[in-house]
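**Student:** need a structure here:
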Amino acid sequence: MLETQLQSRNGMPIGADLIDEFASGLAGRLIRLADADYDEARRIWNAAIDRHPGLIARCLGVADVIHAVKFASKNDLLVAVRGGGHNVAGRALCDNGIVIDLSAMRGVMVEPKTQTVRVQGGATLGDLDRETHLHGLAVPVGVVSKTGVAGLTLGGGVGWLVRKYGLSCDNVISFELVTAEGNLLTASMEEHPDLFWALRGGGGNFGIVTCFTFRAQQISSVLGGLIVHARDKSGEVLRFYRDFMATAPEELTAYAAMLTTPDGMPAIGVIACWCGDVVEGARVLAPLRAFGPPMLDAIQLMPFPTMQKLLDGAFPDGTHNFWKASFVPQLTDTIIDLLVEHGNRMKSPLSACIVEFYGGAPGRISRAESAFAQRGAEYNIGMTAQWVDPAESERHIAWVRAMYDAFEPHSSGMHLLNFQSEPADQVIRASFGENYRRLAEVKSKYDPTNFFSVNQNISTATH
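**Tutor:** Take a look at the predicted model:
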């Protein structure tokens, strides 16, 4: 039987009888290699990831997660954890081993009186927005509605509200987590505060978060949308963007990108989101809208969930993706020139060079206050290659690597790890800086055997 191909991490086969016994204890469903929907179940957003787990445990609740963790631990299986399945590095999957799949656990429970929201580990940003918007609330998470809340938040989480309200992890009140031993813990400022510190930006190293409790903000509609200029204006637009954002109120988050329009025209775009008073927002945005003037100005008042979906079409399912990113302390003319040079070398109309400005709330939290240490370097330079034909992979990946290498001399030495297709160990260590040693201590306490290793992995060794 195909099921007997499942092996432990030391190469020992796992018998079909043990697998059947495990399946019988799940309220959800165990998907195996022989099942007709196996290939569909292992498919994730990034088509460049082609891994074949031995089992996929689609959990319906916390009891299923605990059951799966204990089975994997007892049989020494490699474990991957799937939330939204939108991580560019494909950490939702592993070869052989078992995927503990939370994608059916998408509940969102809003408490309007306290402005708090409980979100299950498989929920997407779209799931969250749909429920909070009913109450005129929003949680600061991400920019693409298909993104999983869990992976985004555990890696820090930046989005349309970041300058005013901080990172996604800065807005978490508590985490419900299943440990490597199969225990259910709550991590907050009052309970397991060391674990609470580590989960805010330390990635999926410490357990499986089955539920997040967030603080929500009173936001229903925003003034936002895309402004587009011709590609040959890239240098001018990026310099204006830099100078404009340097004094822009924190209610405004705006990102710039060299991209290709849907009709195939190379362009430079700025996408903005104003979350404050609409009249004041119109006044603040006026110079940005007037500059150029642009070929397209689509700024308008819209519900926040609509803002969250504006970029969904730019990241369709089934494309191949390879990303890297670097933080830079300032958007100097030299860096802008590099952006323009490498942006004009893009090999795919789906690719982009992205500039994200985070100045504001994220920088007012010290690096020691949470595991997310990538604070202070206000600009993130994203290099996102996206293509359709797998035969073209080498040329698109080479473009990203060349651009990344060109930016390294100008980098702060830290990187947004959620944006990395292949973060090397030294990149992970550098990105956590002085927090790495403390993270290793928390890892040693809650996961000493590195049971959870398919992530931005923290070694328990501190050398």
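**Student:** from here on, contacts and neighbour counts on C-alpha atoms
**Tutor:** Will do.
**Student:** so Val178 touches Ala187, yeah?
**Tutor:** No - at 10.6 Å, Val178 does not count as touching Ala187 under the criterion of C-alpha atoms under 8 Å.
**Student:** could you pull out the helices for this protein?
**Tutor:** Using DSSP state H, the helices of the chain run over 16-24, 38-41, 62-74, 125-132, 149-154, 162-165, 193-199, 234-246, 278-290, 304-309, 333-343, 393-407, 425-432, 435-446.
**Student:** now the second one, please; I'll put the structures next to each other:
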Amino acid sequence: MLPIESLADAAAELATTFRGQLLRPSDPGYEDARKVHNGLVDKRPALIARCAGVADVAGALELARNLGLEVAIRGGGHNVAGRATVDGGVVLDLSLMKGIRVDPQRKTAWAQGGVTWGELNRETQLHGLAVTGGVVSSTGIAGLTLGGGLGWLMGKYGLALDNLLAVELVTADGKVVQASKQQEPDLFWALRGGGGNFGIATGFEYALHPVGPTVVGGPIVHPIESARPLLEFFRDHTRSLPDEQTLFAALMHAPDGSGTPVAALITCHCGPIDAAERALRPIKAFASPLMDAIGRMPYTQLNGMLDAAFPKGAFNYWKTNFLSTLNDAAIDTMIDCFARCPTPMGQLLIEHFHGEVARIDPSDTAFPHRREGYNFLVLGQWTQPEGTDACIAWTRETYERMQPFFAAGRYLNYLDGDEPGDPVAAAYDSNYPRLQRIKARYDPTNVFHMNLNIRPQP
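**Tutor:** This next block holds a predicted model:
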């Protein structure tokens, strides 16, 4: 174990130039700073470096490397696997790095690594612009973008990573590089889907698109008895969606807090209002919903409409896989499994891929999942510790029963911390060997491994 004096002396030396906060276990603010979104994750870093700028990031990384301590990187949001923290190591926390600069003439935005989607959307929507971002506004831009970036605009504008123009990165040897199609093009390719394996992303430049400020969308909720016809309707309707519309389905519990099981569709149409309302008529006309909240609303409001369902500190355990089919047997299995859900915060979510996200060649970015289809998520979430065993068991059992309907691919951003086999290889498919070679070039000793790790290979 590292002598306490060594870390104390190194931290004291770094503090003479560090603009942010250096927190050790005995310091005020440490207990709050060490907590991550998922209440199941309870780790105690030796040092939390809450960075205020890129020089802080480079300095804290140098400290960790000199002392031989493991490094975890924390952005501005949350990750279900809790890989943004580490026992006994150094957490490089970027959550104070909130700078955003929007250029409405060029239709671009530059944002630092601690920004959340809600914060970025607020700034870009001042100019009637947006980029595909998370469906929960408290999600950080860094983790979501580096691992993929599903969102309400992906049918029209692709994933968050498809809209990247450049990434500012602190590499394992402490260098600050700009990666784009013109500079470090192999690294830029890898960053678009390769997660946090290649360095610490301190800044992102995105292409923006005209969106809003008013869009049409929201949830529509049906009784659980209508789950089968509703999911059949969802399957059939998603075969002909316009690019401007994104449509998800869920078996969940009523948002009024009653715990009543329900079936729901959640949608966003980012096109002209008249076209959006015409496109959403079949959804609004289907059967007899318990609640219809689909309508005109600010894009910023729509982007935050699910936030309350994902409170900080709740216990989370997820399992996810792409579906090869959404046939009748898959639908029946989902309904049967959801009937056994032991928590009123649990849900089964089906996210539909289509449009621009499916037109990009799988080899154009590290993210290979470019076929039209569905991503399936078993979302176990609860608030009381005594519910842990039952909720984890339900999540695992549901995932196991859905195995016959799974495709080979996995969505990196939803993978939990105890995945069997090699989920990272499944997340990258044929792109994995190239990612391993790029990893060997930029991080040959695998400094950045407290993540869904790509092992370096020559």
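**Student:** format the helices of structure 1 as JSON lines; extra columns: distance to Thr210 of structure 1.
**Tutor:** Listed next are these as JSON lines, based on distance: least, C-alpha to C-alpha, whole Å:
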{"stretch": "helix 16-24", "distance to Thr210 of structure 1": "20"}
{"stretch": "helix 38-41", "distance to Thr210 of structure 1": "20"}
{"stretch": "helix 62-74", "distance to Thr210 of structure 1": "7"}
{"stretch": "helix 125-132", "distance to Thr210 of structure 1": "15"}
{"stretch": "helix 149-154", "distance to Thr210 of structure 1": "9"}
{"stretch": "helix 162-165", "distance to Thr210 of structure 1": "24"}
{"stretch": "helix 193-199", "distance to Thr210 of structure 1": "13"}
{"stretch": "helix 234-246", "distance to Thr210 of structure 1": "37"}
{"stretch": "helix 278-290", "distance to Thr210 of structure 1": "37"}
{"stretch": "helix 304-309", "distance to Thr210 of structure 1": "23"}
{"stretch": "helix 333-343", "distance to Thr210 of structure 1": "40"}
{"stretch": "helix 393-407", "distance to Thr210 of structure 1": "34"}
{"stretch": "helix 425-432", "distance to Thr210 of structure 1": "24"}
{"stretch": "helix 435-446", "distance to Thr210 of structure 1": "16"}
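**Student:** put together a markdown table for those, with mean neighbour count on each row.
**Tutor:** Formatted as a markdown table, those follow (neighbours: other C-alpha atoms under 10 Å):
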| stretch | mean neighbour count |
| --- | --- |
| helix 16-24 | 14 |
| helix 38-41 | 14 |
| helix 62-74 | 20 |
| helix 125-132 | 21 |
| helix 149-154 | 27 |
| helix 162-165 | 22 |
| helix 193-199 | 23 |
| helix 234-246 | 18 |
| helix 278-290 | 14 |
| helix 304-309 | 20 |
| helix 333-343 | 17 |
| helix 393-407 | 17 |
| helix 425-432 | 18 |
| helix 435-446 | 20 |
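**Student:** what about the counterpart of Asp101 of structure 1 in structure 2, neighbour count?
**Tutor:** The equivalent of Asp101 of structure 1 in structure 2 is Asp93 (alignment by TM-score structural alignment). Asp93 of structure 2 has 28 neighbouring residues, counting by other C-alpha atoms under 10 Å.
**Student:** how much space between Val65 of structure 1 and Phe71 of structure 1?
**Tutor:** Between Val65 of structure 1 and Phe71 of structure 1 the computed distance is 10 Å (C-alpha to C-alpha, to the nearest Å).
**Student:** swap that for Met302 of structure 1, please
**Tutor:** In terms of C-alpha to C-alpha, Met302 of structure 1 sits 47 Å off from Phe71 of structure 1.
**Student:** hmm, back to that, quick one, what contacts the match of Asp101 of structure 1?
**Tutor:** Ile48, Ala49, Arg50, Cys51, Ile73, Arg74, Gly75 (C-alpha atoms under 8 Å, 6 or more residues apart in numbering).
**Student:** can you rerun that using 10 Å?
**Tutor:** Neighbour list for Asp93 of structure 2: 20-22, 33-34, 48-52, 57, 60, 72-76, 84-85, 113-114 [criterion: C-alpha atoms under 10 Å, 6 or more residues apart in numbering].
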